[in-house]
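Undergrad: no sequence on this one, just coordinates:
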């Protein structure tokens, strides 16, 4: 055993003890975070507007601070972006994580000197927890690759901004610098296809032991290696034994990954976002990720079934139930207050509290990390019907993750009242409109992770048959516009036979 792996085991044991100490006292951990947040932000503009000086407990907080999404919080965020101090959190943020907005363009999520370490420690502790649980630490002697965005940052009113993964690249600890790939220069390549080619060239000669990234992007990397070498990934990197991922559900990719690798390997699931690093998989044989209750984030939960009801009840960690679908609301040491992240979670275990990400409160598809919502697809096809002077009865969108030939894609099942002269031209126009609205989808198309969408014209009456088959024909029942699986698609395909 090397000195490095021995040191990793010792440190992992220490971190595991710390994790257990707060995980076994969840309510106390959250109360401590809550009090620290309120005290720290009392003299901010938001704190004054919401009477933080009079907030003594959670009940006071829930009365004074309503649930908001980004658009509702935007008046405050705009002031922060303008460079003003003490708005949502004391002083100015260190960075803005720039993400794709769903209604008004880019979103700017603040990262403060208090919140930034929680992002870094979340990933670190996930790996150390794995070492403590399994006793496996030899991988620290090999090379680790993290497929991520460019670390190049830009300035906005004196505050650096970029994508979260690129910002995090600036905080890689010194003891990992020699082990980490790709190189800084390669990481800065903007063109994704060119970047992956460069990563392949850099990593092929190396002893890769850990590979991390969104499954769809990593799959592309694996396929390029296989096409170049004709060998399984497990042959190319015989000591590769840990895959770390987040962002999308891995299960649809698992069989493909194991085929590309040539064997099963261990994995760690993460639940990161620009707004916070929320959870990580702490047990290899348990379903769900450990919710981080001591990391500068105070959590509230609203039952998804009740979310759009007026006065839906807000719950704290001690009030949630296993197996119920909740919308997750956060207040953070980056200055997000009563913030609706949009994600829904289901608790798989209590004390310690573990969750799975069940989806989004609004219809969406994100099989590849694209976060396409109903508003975007409806706008795209609406413009297309006007341009091509066609009519449609109904449509729905499903991912095609493992096509027989070529890249994955979005498959749109459309029931036309009147078909366009060229469905190919119609599909191309819809695809362009979707790319214009959603930067994640644009990146996936540009990076050759996805090919442009495919429109499948279905027989008239197909959607009615589908609704009847599930007992939801008529009334106010609606066809879901988007899905992360092919359950609806498979039924529609049967009706075409």
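TA: Structure received. The model shown is predicted, which means the values in this text are computed figures rather than measured ones.

Undergrad: From now on I want contacts and neighbour counts done on CA atoms only, so please keep to that.
TA: Noted.

Undergrad: All the helices of the stretch 201-350 of the chain, residue numbers only.
TA: For the stretch 201-350 of the chain, the helices defined by DSSP state H, counting those that start in this stretch occupy 215-229, 233-236, 251-261.

Undergrad: Switch these over to CSV; also include distance to residue 362.
TA: Formatted as CSV, these follow (distance: least, C-alpha to C-alpha, whole Å):
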stretch, distance to residue 362
helix 215-229, 22
helix 233-236, 37
helix 251-261, 21
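
Undergrad: so which of those helices comes closest to residue 276?
TA: Ranking these by proximity to residue 276 (C-alpha to C-alpha) places helix 215-229 first, at 20.3 Å.

Undergrad: let's bring in a second one:
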């Protein structure tokens, strides 16, 4: 089979998968019933199934009565039984590997993955998702060099636990299974992990170098932070890139003189700080999460790739896919009823994120109300049954008969010492209003809750020379005042003295980049490294001090 034939077959597969996804959205009932029946089929004749009497379960109501809602920690003993070598614990198809979560909201979880789940669920979903992106850029053929896929990093299995492979969903080995996700670029040099890349910036520079001379039209990432880092890597290495392309260093051959002249002229026009569109004028689409705290990257992305459209990546985690984009909505997609059995609990912002009671009443996808917020309970064919995910979604519309859901964050994702319910968006808005967004092209601050008598918030900010004559104490007062304008509960607690005034912790320039690189060196996949504009507790201070990132207080 020739490359062009392979490419055509791949594109047809994505187009067919997208068409099927749209058909499911129009009439989801039959698919939802099929998925529920499949979950029963893979769970009945198992240790879990016998313990919960699933042989007698036929309906959703019986399922709810038989299986309690559980957190991951409550499901973990079943996962441990799989590790111990027991067969058919959660699913009739035993795990082939375990997927490790990023651990950004606590200790890392280990999620079983089976051949059945990968082939029947996750693989087809990825084809449908990419079908939308190819449709948006009008691609009718692929060589594999029109796409920069940052959504996962292929690599060998580096960790095993009691004989089972363990890896993250975004740093997994390449599969040649024809029923799995098999993009044409899976063996391309720009895609495969460069063993000599010691840092994320090195890894991304290698991709820039190998794709620089190609007509790149699409960049796909999970987290927007990785696209921001890609753009920063380009700006910081513009001269080096031109020289390496001229010499053929790190590439198959030296670039053509006419291409180098065009690129040099484009870079010169930017003062040596090119945008992604200066390197790739044909760039048409950026894909990444665009909701919840990821939406705060919007201003950066619009400056780094001026005029380039943006679409959301699927709302997906290691545990499973929840929404799949099928159109040009900027931040939300329809519920992926073909991926699992989903239940919903009405959510109020008084919810502190505590585990749901095991018998909490739930609603089906067809009972949700427009504009309402819900906490998700999910059952997937990987063995996580009635799993209390802790994620909150808002119904923002519908696609056919399927609700369109926007991810809001995790239940209890506010910080609240005294009822102030501070959010990442609150902190981001206050700091950006005071400092502006023109001083930097990357996330450079984070709020830290500090318990004391009374408690207070600390904002760690990379304090560069670009801050000029700004006074730290005066800036802290201005951010505190702005935060009171943004959040009335915070203002009330400040006036009553239940919260002390906000303080600033100046950091060395590039501090948050160093933190990300540290996590990368420790083995966290680049796609799983997230920036938080508000930390969950003051433990983050230990990281700042361990890396010696706190600088002497300037301008005090």
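TA: Everything's here; your move. As the structure is a computational prediction, the values presented were derived from the model and not from experiment.

Undergrad: related to what we said a few turns ago, nearest to residue 46 of the first structure, of the helices of the stretch 201-350 of the first structure?
TA: Of all the helices of the stretch 201-350 of the first structure, helix 215-229 comes closest under C-alpha to C-alpha, at 38.4 Å.

Undergrad: Give me the contacts around that closest one.
TA: Contacting residues not belonging to helix 215-229 of the first structure are listed as 147, 196-197, 200, 204, 212, 231-233, 245-246, 248, 250, 253, 257, 260, 368-369, 449 [C-alpha atoms under 8 Å, 6 or more residues apart in numbering].

Undergrad: for stretch 269-283 of the first structure, same thing?
TA: Counting by C-alpha under 8 Å, 6+ apart, 97, 99, 109-110, 115, 118-119, 122-123, 126, 129-130, 133, 164, 244-247, 268, 288-292, 297, 332, 334, 336, 341, 355 sit against stretch 269-283 of the first structure.

Undergrad: quick revisit: of the contacts of helix 215-229 of the first structure, grab the buried ones for PyMOL.
TA: Selection of buried members from the contacts of helix 215-229 of the first structure for PyMOL, criterion 16 or more other C-alpha atoms under 10 Å:
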select buried, resi 147+196+200+212+232+233+245+246+248+250+253+257+260+368+369+449
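
Undergrad: Which ones among the contacts of helix 215-229 of the first structure map onto strands?
TA: Of the positions in the contacts of helix 215-229 of the first structure, 212, 245-246 sit in strands, assigned by DSSP state E.

Undergrad: I'd like to know which of those is nearest to residue 27 of the first structure.
TA: Nearest member of those to residue 27 of the first structure, counting by C-alpha to C-alpha, is residue 246, at 26.5 Å.

Undergrad: any idea what the closest one aligns with in the second structure?
TA: Under the alignment (TM-score structural alignment), residue 246 of the first structure pairs with residue 289 of the second structure.

Undergrad: Tell me the spacing between that match and residue 297 of the second structure.
TA: 10 Å (C-alpha to C-alpha, to the nearest Å).

Undergrad: returning to what we had before: thought residue 295 was touching the match of residue 246 of the first structure, still the case?
TA: Yes. The criterion here is C-alpha atoms under 8 Å, and residue 289 of the second structure meets it with residue 295 at 7.4 Å.

Undergrad: How about residue 434 of the first structure, nearest residue that isn't a chain neighbour?
TA: residue 380 (5.7 Å; C-alpha to C-alpha, 6 or more residues apart in numbering).

Undergrad: Where does the one you found fall, secondary structure wise?
TA: Using DSSP states H and E, residue 380 of the first structure maps to helix 374-388.

Undergrad: Ok, residue 34 of the second structure next?
TA: Here residue 34 of the second structure is assigned to helix 29-44, by DSSP H and E.

Undergrad: Please name every helix or strand in contact with that helix.
TA: Helices and strands touching helix 29-44 of the second structure, by 3 or more C-alpha pairs under 8 Å, 6 or more residues apart in numbering; DSSP states H and E, are strand 341-346.

Undergrad: of all the ones in strands among the contacts of helix 215-229 of the first structure, which comes closest to residue 312 of the first structure?
TA: Of those, the one sitting nearest to residue 312 of the first structure (C-alpha to C-alpha) turns out to be residue 246, at 29.7 Å.

Undergrad: now that closest one, nearest residue through space, not along the chain?
TA: Per C-alpha to C-alpha, 6+ apart, closest to residue 246 of the first structure is residue 270, 4.8 Å.

Undergrad: Map that neighbour onto the second structure.
TA: By TM-score structural alignment, residue 270 of the first structure lines up with residue 314.

Undergrad: And its match, how close does it get to residue 116 of the second structure?
TA: Residue 314 of the second structure is 21 Å from residue 116 of the second structure, by C-alpha to C-alpha.

Undergrad: Compare the two (neighbour count), which wins?
TA: residue 314 (27 against 18; other C-alpha atoms under 10 Å).

Undergrad: Now do that one against residue 407 of the second structure, distance only.
TA: 10 Å.

Undergrad: Can you get me a residue count around residue 106 of the second structure?
TA: Neighbours of residue 106 of the second structure (other C-alpha under 10 Å): 9.

Undergrad: cool, and residue 92 of the first structure?
TA: Neighbours of residue 92 of the first structure (other C-alpha under 10 Å): 21.
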